[in-house]
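# below is the structure, and that's it, no one-letter string:
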């Protein structure tokens, strides 16, 4: 999918995952978020911006993210190679490093 067709939620999710350590998002109250883990709460109101499960599922369906262990109830998702390429296209450069 060309970057011009990404919704604002998809763009935000891709950029959040790209900037997160190891390109991973962690499940929290209300969806997924990038660490730092000390600010992530599992109950109560979310104190950090979250990415909804619907957005994560769309990215997973498009092959841009994958659930850890390919489990539907996984607590983390990671950018795939295609996801990293999409982020490079969004940023307009090749400065995204593929930390495994």
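Looks like it arrived, so ask away. Remember, it's a predicted structure, so these values are computed and weren't measured experimentally. Residues are numbered from 1 along each chain as shown.
# alpha carbons only for contacts and neighbour counts from here, please
OK.
# what residues sit buried inside stretch 8-20?
Buried residues in stretch 8-20, counted by 16 or more other C-alpha atoms under 10 Å: 10, 11, 12, 13, 14, 15, 16, 17, 18, 19, 20.
# use this one as the comparison:
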């Protein structure tokens, strides 16, 4: 009789442990999915920023080809504000 109780007890303990392990793996899966989504979003933002920065450089180069040095300085200062904002965005993304 004592053996049967101990066997049942160990079966119940194994069942409880298995149930708790399953629930923990569910949360780990959810955490991984959330982290993955967050990283995908950051990658997308970085790609967009990179694309915008490349377009800005191309536009600045094309605009400065036919301009005198004073106009190039004006163009650079206008785009400088945008570039600083872009750098700040990239820093924020890296800190997340």
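The structure has been received and is ready for your questions. None of the values given here were measured: they were computed from a predicted structure.
# quantify their similarity with the TM-score.
After superposition, the two chains reach a TM-score (TM-score structural alignment, normalised by the length of the second structure) of 0.24; 39 aligned residues with a C-alpha RMSD of 4.2 Å.
# restricted to helices, list the buried residues of stretch 8-20 of the first structure.
Applying DSSP state H to the buried residues of stretch 8-20 of the first structure, the entries found in helices are 10, 11, 12, 13, 14, 15, 16, 17, 18, 19.
# same list (these) but as TSV, adding distance to residue 61 of the first structure.
Output for these, formatted as TSV (distance: C-alpha to C-alpha, whole Å):
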residue	distance to residue 61 of the first structure
10	12
11	15
12	17
13	14
14	14
15	18
16	18
17	16
18	18
19	21
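# can I assume residue 83 of the first structure is in contact with residue 65?
Yes: with contact defined as C-alpha atoms under 8 Å, residue 83 of the first structure reaches residue 65; the gap is 6.3 Å.
# neighbour count: those two, which is higher?
Per other C-alpha atoms under 10 Å, whichever of residue 83 of the first structure and residue 65 has more neighbours is residue 65, with 26 against 23.
# could the buried residues of stretch 8-20 of the first structure go into JSON lines alongside distance to residue 60 of the first structure?
JSON lines is the format used below for the buried residues of stretch 8-20 of the first structure (distance: C-alpha to C-alpha, whole Å):
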{"residue": "10", "distance to residue 60 of the first structure": "11"}
{"residue": "11", "distance to residue 60 of the first structure": "14"}
{"residue": "12", "distance to residue 60 of the first structure": "15"}
{"residue": "13", "distance to residue 60 of the first structure": "12"}
{"residue": "14", "distance to residue 60 of the first structure": "11"}
{"residue": "15", "distance to residue 60 of the first structure": "15"}
{"residue": "16", "distance to residue 60 of the first structure": "15"}
{"residue": "17", "distance to residue 60 of the first structure": "13"}
{"residue": "18", "distance to residue 60 of the first structure": "15"}
{"residue": "19", "distance to residue 60 of the first structure": "18"}
{"residue": "20", "distance to residue 60 of the first structure": "17"}
